[in-house]
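# Below is the structure, and that's it, no one-letter string:
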């Protein structure tokens, strides 16, 4: 059924039908001058109830679809919305300027900071230009150049994660993809300035972790974070990418799962319907959380910050085996 929404996920279609009917009655009431207030009120209540029912019971696969929604706010959307001033910087000083990674200096809440993250496209043409947010080695070298600049001039670092994975092409390996990501991981543990990392959409594999070592790791409610995209995981384990839904269940990619595993520190609620349904409200929620987190981390001494950051990531993956008697 046609809808005024630019893009619909399959599970959103029943809600879109109600919203379309609601819009039709509103238009009819405006044109005819008749009183349809009761019908409008009933449909508004039905739409709200359906929206709540859908978005509070999403499966991991549906969460992934929301995280990949083409209208979901991107890194540049958030940076430009939350910063008072923003100046983008380009290049890795090695001959490359990867458009899949954006970053620069900004003024956030009255304070100079460096902001950076992966940038997906809004349509097919833009996605091709941005390589679908999958960074090359040059992208990670650009990121670490900006973060070193931040550390040198005592500016906090805010990173925004939104990538299915790092670029896995032959040229990426030839130019040292693994080394570039590993170098970032090592150096981010050394920085003395506060680092706040936010998963705003899809956080996949080492591509996400290459800018994901922080004092605080935050996730938006409908974002995902995993060791590999479910399609890749299914292709590796079962030689069948069609089993991606099964892989998504097993990978524990949702924010509640990752909070329970102590991989992330905080889950930020999204507007009902997802961040793409109300980008302004989503931006306000994110900005408030970043101000709060930055204040907490900035209150620590540089040594305490580095020690806590190191210990935070050392603790990931620690588990206990329970005996049958226990």
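Okay, I see it. Not measured: the values here are computed from a predicted model.
# rest of the way, CA atoms for contacts and neighbours
Will do.
# Please point out which parts of the strand or helix carrying residue 179 sit buried.
Element membership of residue 179, judged by DSSP states H and E, is helix 177-190. Within helix 177-190, the residues scored as buried using 16 or more other C-alpha atoms under 10 Å are 177, 178, 180, 181, 184, 185, 188, 189, 190.
# The structure to be compared is supplied as follows:
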């Protein structure tokens, strides 16, 4: 999913919105009255090579989470290699510099997918985006190749723009063809129209400590922040500005915080996690990041932004 933005540049588009579709306003941007349509699905971040390699080879993370390293082939044969920590409804995708080609593989690049839980909600998001002033949202479909050379429809998605500095967010809705393919290892629907995150992810998280992402904090440029705001509002998040000029978006179970920073300071900063059971305090240094688990049923993972010393 890391290549979702690049895929949008290569697949047929219905339109491209201009960058900078809005700017944060003081306080609560507007009353939240509409039904929540989008929920935090996952985020990815491109880390320095030392940290990415430490994540990949960490014995602790393999015990802590439903963890895997895989190379994925998406639309037009684009590939990327990620380190994945999967929870019940949410997951993380961590990459190193160069693990994906082009702009998306540079240090500090990041992205975030927010998804529907009910089939047919994505067109409603599209209408709300237009109400937010995005005249021509970008619509596209992503595919996944399981290794036989045949692309399987994976999800439909919406962007506010294909122009970005280092961060992009997209709305997404999983396709029925993906759920129907046994290689996706998805679960049966819990109700009619179920295209939700819990169905998409396996129950293997139960054998580990990590349960879900409860909060995430990223540094993004002002331009990327402005392009993300209409999508968050259209999804039904309660978006409020911070004193420093960033925003927090709440509702849906995961708090999203985006700090406005220069490009050199962009990237993944902090992840808060819920645990399946209480744990004693444990501090694990992983490259230039620190995962602090417990005491209790929460964990916090912090990341150092910017280039490593001497790099």
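Cool, got the structure. A quick note: this is a predicted structure, and the numbers were derived from the prediction, not measured.
# Please work out the TM-score for the two chains.
TM-score for the superposed pair, counting by TM-score structural alignment, normalised by the length of the second structure: 0.32. Supporting figures: 159 aligned residues with a C-alpha RMSD of 6.1 Å.
# Between the buried residues of helix 177-190 of the first structure, which sits nearest residue 233 of the first structure?
residue 178 (18.8 Å; C-alpha to C-alpha).
# possible to save the buried residues of helix 177-190 of the first structure as TSV with distance to residue 217 of the first structure?
Below are the buried residues of helix 177-190 of the first structure laid out as TSV (distance: C-alpha to C-alpha, whole Å):
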residue	distance to residue 217 of the first structure
177	23
178	22
180	21
181	18
184	16
185	14
188	13
189	14
190	17
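# Show me which pair in those is furthest apart.
Going by C-alpha to C-alpha, the pair spanning those furthest: 177 and 190, at 20.7 Å.
# where do the strands sit along the stretch 1-150 of the first structure?
85-88, 101-108, 111-118 (DSSP state E, counting those that start in this stretch).
# Most tightly packed of those?
strand 111-118 (a mean of 26; mean count of other C-alpha atoms under 10 Å).
# which residues in the stretch 101-250 of the second structure form strands?
Under DSSP E, counting those that start in this stretch, the stretch 101-250 of the second structure gives strands at 110-115, 138-145, 151-159, 167-174, 210-220, 238-241, 247-250.
# what packs against the following helix or strand past the last one?
Towards the C-terminus, the helix or strand next in line after strand 247-250 of the second structure, according to DSSP H and E, is strand 255-260. Taking 3 or more C-alpha pairs under 8 Å, 6 or more residues apart in numbering; DSSP states H and E as the contact definition, the neighbouring helices and strands of strand 255-260 of the second structure are strand 210-220, helix 222-235, strand 247-250.
# can we see that at 7 Å?
Packing contacts for strand 255-260 of the second structure, counted by 3 or more C-alpha pairs under 7 Å, 6 or more residues apart in numbering; DSSP states H and E, involve strand 210-220, strand 247-250.
# same for the longest one, what does it pack against?
If you count contacts as 3+ C-alpha pairs under 7 Å, 6+ apart, strand 210-220 of the second structure packs onto strand 255-260, strand 267-279.
# Deepest-packed of those strands, please.
strand 255-260 (a mean of 22).
# contacts for it?
Strand 255-260 of the second structure is contacted from outside by 214-222, 225, 245-250, using C-alpha atoms under 7 Å, 6 or more residues apart in numbering.
# Quick check: the two most widely separated of these?
214 and 222 (24.2 Å).
# With mean neighbour count and distance to residue 39 of the second structure added, can I get the helices and strands packed on strand 255-260 of the second structure in TSV?
Formatted as TSV, those follow (neighbours: other C-alpha atoms under 10 Å; distance: least, C-alpha to C-alpha, whole Å):
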stretch	mean neighbour count	distance to residue 39 of the second structure
strand 210-220	25	11
strand 247-250	21	10
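# of the ones you listed, which approaches residue 300 of the second structure most closely?
strand 210-220 (9.3 Å).
# now the angle from the closest one to strand 167-174?
140 degrees (axes from the mean of the first three to the mean of the last three C-alpha atoms, to 10 degrees).
# Tell me if residue 301 of the second structure really is in a helix.
No - counting by DSSP: H, G, I helix; E, B strand; the rest coil, residue 301 of the second structure is not part of a helix but strand.
# what secondary structure does the nearest residue to it once chain neighbours are set aside sit in?
Nearest non-adjacent residue to residue 301 of the second structure, counting by C-alpha to C-alpha, 6 or more residues apart in numbering: residue 291, 4.2 Å away. Assigned state for residue 291 of the second structure: strand (three-state reduction, three-state DSSP).
# Wait, residue 291 of the second structure touches residue 300, no?
Yes - counting by C-alpha atoms under 7 Å, residue 300 is a contact partner of residue 291 of the second structure at 5.8 Å.
# all helices for the stretch 51-200 of the first structure, in order.
60-67, 75-82, 124-129, 137-152, 170-174, 177-190 (DSSP state H, counting those that start in this stretch).
# now the ones you listed as CSV including distance to residue 209 of the first structure?
Shown next, in CSV, are the helices of the stretch 51-200 of the first structure (distance: least, C-alpha to C-alpha, whole Å):
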stretch, distance to residue 209 of the first structure
helix 60-67, 17
helix 75-82, 16
helix 124-129, 21
helix 137-152, 11
helix 170-174, 17
helix 177-190, 8
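# That concludes my questions; thank you for your assistance.
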